[in-house]
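Trainee: Sharing a sequence plus its predicted fold:
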Amino acid sequence: MLAPLTHMEPTVRETFGLLYIKSPLLRRIMAHTVAIPAGLKYAERTLAFVFAPHATPADNMVEGGGWSGLRPSHFYATSTDIVAIEHDLDRIEQRYGEITMPTGILFGASDRVLGIHIHGQPMAEKIRDLDFECVEGLGHMPQFIEPERVTAFIRRIAERAFAG
């Protein structure tokens, strides 16, 4: 897992507030009317926050798939996920201890989106033999900033999972 949301906290709704639309009908209307123009208007600021402390990669919108995030279907799906967090995450949290397969979490110590002290480090006590890698100076988007490190991390976990 890369910088995962692992625990419910009161600030989740505040952090993702504009995406928290409980009504599926209103969510669909928003997705097909104002969401994309608003996304375009605030894209630079949002990407700066998500990629911090690093700069947004110059090729993020085309090569990195950034434009695909500005589709009505993406907005609708993301909003649906944000609403579901309040209903599902507590139940998921209660079952972390049942995970027995090789698992890893790579977390940037400078992640401004999700705090490592809440969503990263405590997981070592919840998942047996968790491979937890904290990277100093790295933020929320390690797959774009240090792709070689992320690839090596995934391979390391996969080797454990498929050994023998």
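Mentor: Thanks, I have it.

Trainee: from here on, contacts and neighbour counts on C-alpha atoms
Mentor: OK.

Trainee: Quick one: the strands in the chain, in order.
Mentor: For the chain, applying DSSP state E gives strands covering 104-108, 131-135.

Trainee: okay, those strands, which one's buried deepest?
Mentor: Ranked by mean neighbour count, the strands of the chain are led by strand 104-108 with a mean of 23 (mean count of other CA atoms under 10 Å).

Trainee: Residue 50 and residue 81: what is the separation?
Mentor: In this view, residue 50 and residue 81 are 18 Å apart by CA to CA, to the nearest Å.

Trainee: let's bring in a second model and compare:
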Amino acid sequence: MAINLIATLSLAAVAGVAAVTKSQVNARKDTAEQDYPPEGQFIDVGGRKVHAVVRGEGPDVILLHGAGGNTREFTFDFMDRLTDRYRVIIFDRPGLGYTDRTSDTYDGVFNTTAESPAEQAEMLQAAAATLGAHKPIVLGHSFGGSVALAWGLNHPDAIAGVVNLAAPSHPWPGNLGPFYTVNASLWGCAVLPPMISAYASAQQIETSIAGVFAPQPVPDGYIDHIGAPLTIRPTNLRTNARQVTTLRPHIVDMAGRYASEFTRPLEILHGDLDATVPLDIHSIPLNQAVSHANLTVLDGVGHMPHHAHPDLVEAAIDRIATQAGLR
């Protein structure tokens, strides 16, 4: 009898915590979406919506954010550096920000699969074509750079060139650590994202962002602009964890194709102190594989080159524009 009573009370306690967590998640999600609404327009791609911010006039430049991010990564300040001479398009990548997943296949709490870089490039290339951007320069940061590389490999006639910022391009040793492994697992993805979404503190979020920028400081105003609460919505956390943990096999396939199939202009910028995506594992081998690539190593820079040296990133875009005869 006592055991049954303890079991009943325990289940009731778990249910109570779950109910409180769900309420907190919904409240924080609603507040995040009210405080950080879509910045741009929605484009229909086969019944799926793609969120795009479009500003400026001139040759087309597409900017793709990294893991877990959204358009605000580039609307913070980098976009405005380009709009005097380019039409700049920023996409939320599939399943992140306000863009839909590429397919119902990837929906569901207990689904551990995710869109490959190639699938993401396919969806975003279609969105770009709808906007009339038929041969853009595509810049990708971190995971967004992997998507940009897939775009160049699979749609070479629909791209002017790639600017690759600190992106995974080659297989890496070991695993990605417990945060990604647990959040992407069958049961972890059901339990942990709602807990993080409901109870992560502002200080924890700021510490996490500071770790990505290190050794550079987080720019003033960045955290307020970026919409960090959007990135910890449960669906966003699950999508990001699954995309990251399923990335490696796609990178293995892509790495075998660069030398013979990557024909478009390629600019690579990477910090030598990047602890998130190490220079020696990714951009150095990429530069060696693509004979016409141009690698710029940024001394003393971590994982955010477009914040640490935006002028050098601008210059890389301009070089590709010149090579492609866009200016």
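Mentor: Ah, there it is. None of these values were measured; they are calculated from a predicted model.

Trainee: possible to save the strands of structure 1 as JSON lines with distance to residue 119 of structure 1?
Mentor: Output for these, formatted as JSON lines (distance: least, CA to CA, whole Å):
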{"stretch": "strand 104-108", "distance to residue 119 of structure 1": "9"}
{"stretch": "strand 131-135", "distance to residue 119 of structure 1": "11"}
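
Trainee: for those strands, which one sits closest to residue 43 of structure 1?
Mentor: strand 104-108 (22.0 Å; CA to CA).

Trainee: got the angle between the closest one and strand 131-135?
Mentor: Interaxial angle, strand 104-108 of structure 1 versus strand 131-135 (axes from the mean of the first three to the mean of the last three CA atoms, to 10 degrees): 10 degrees.

Trainee: In structure 2, what stretch matches strand 104-108 of structure 1?
Mentor: Counting by TM-score structural alignment, strand 104-108 of structure 1 pairs with residues 267-271 of structure 2.

Trainee: More neighbours: which of residue 50 and residue 81 of structure 1?
Mentor: residue 50 (19 against 14; other CA atoms under 10 Å).

Trainee: quick one, what contacts the counterpart of that one in structure 2?
Mentor: With TM-score structural alignment as the criterion, the equivalent of residue 50 of structure 1 in structure 2 is residue 212. Shown in contact with residue 212 of structure 2 (CA atoms under 8 Å, 6 or more residues apart in numbering): 276, 302, 303, 304.

Trainee: Next: residue 90 of structure 1.
Mentor: With contact set as CA under 8 Å, 6+ apart, residue 90 of structure 1 has these partners: 7, 8.

Trainee: State the distance from the counterpart of it in structure 2 to residue 75 of structure 2.
Mentor: When structure 2 is aligned by TM-score structural alignment, residue 90 of structure 1 is paired with residue 252. From residue 252 of structure 2 across to residue 75 of structure 2, the span is 32 Å (CA to CA).

Trainee: for residue 179 of structure 2, same thing?
Mentor: Distance from residue 179 of structure 2 to residue 75 of structure 2, counting by CA to CA: 28 Å.

Trainee: Likewise for residue 17 of structure 2?
Mentor: Look at residue 17 of structure 2 and residue 75 of structure 2: by CA to CA, they are 38 Å apart.

Trainee: same question, residue 225 of structure 2
Mentor: 9 Å.

Trainee: what's downstream of the helix ranked longest in structure 2, the next helix or strand?
Mentor: The single longest helix within structure 2, with elements called by DSSP state H, is helix 2-35. Next helix or strand after helix 2-35 of structure 2 toward the C-terminus (DSSP states H and E): strand 41-45.

Trainee: picking up where we left off before, average gap between the match of strand 104-108 of structure 1 and structure 1?
Mentor: Superposed on structure 1, stretch 267-271 of structure 2 shows a mean distance to its aligned partners of 0.8 Å (mean CA distance after the TM-score superposition for structure 1).

Trainee: Can you tell me what residue 299 of structure 2 aligns to in structure 1?
Mentor: Residue 299 of structure 2 maps onto residue 136 in structure 1, by TM-score structural alignment.

Trainee: Spatially, what comes nearest to its match if we skip its sequence neighbours?
Mentor: Once flanking residues are discounted, residue 136 of structure 1 sits nearest to residue 109: 5.0 Å by CA to CA, 6 or more residues apart in numbering.

Trainee: my read: the one you found touches residue 133, true?
Mentor: No - Residue 109 of structure 1 lies out of contact with residue 133 (CA atoms under 8 Å); the separation is 9.6 Å.

Trainee: Who are the contact partners of the match of residue 299 of structure 2?
Mentor: 108, 109, 110.

Trainee: Distance of it relative to residue 108 of structure 1?
Mentor: 6 Å.

Trainee: again, but for residue 9 of structure 1
Mentor: Note on residue 9 of structure 1: its distance to residue 108 of structure 1, by CA to CA, is 19 Å.

Trainee: what do you get for residue 75 of structure 1?
Mentor: Residue 75 of structure 1 is 25 Å from residue 108 of structure 1, by CA to CA.

Trainee: can you check residue 97 of structure 1 too?
Mentor: In this view, residue 97 of structure 1 and residue 108 of structure 1 are 23 Å apart by CA to CA.

Trainee: do the same with residue 102 of structure 1
Mentor: 20 Å.

Trainee: do residue 39 of structure 1 as well
Mentor: Residue 39 of structure 1 is 25 Å from residue 108 of structure 1, by CA to CA.

Trainee: Can you find the partner of residue 311 of structure 2 in structure 1?
Mentor: With TM-score structural alignment defining the correspondence, residue 311 of structure 2 maps onto residue 148 in structure 1.

Trainee: if I look at its match, how far off is residue 155 of structure 1?
Mentor: For residue 148 of structure 1 relative to residue 155 of structure 1 (CA to CA), the value is 11 Å.

Trainee: Tell me how many other residues crowd the nearest residue in space to residue 82 of structure 1 that is not next to it in sequence.
Mentor: Spatially, and ignoring its direct neighbours in sequence, residue 82 of structure 1 is nearest to residue 20 (6.0 Å; CA to CA, 6+ apart). The tally of other residues near residue 20 of structure 1 (other CA under 10 Å) stands at 20.
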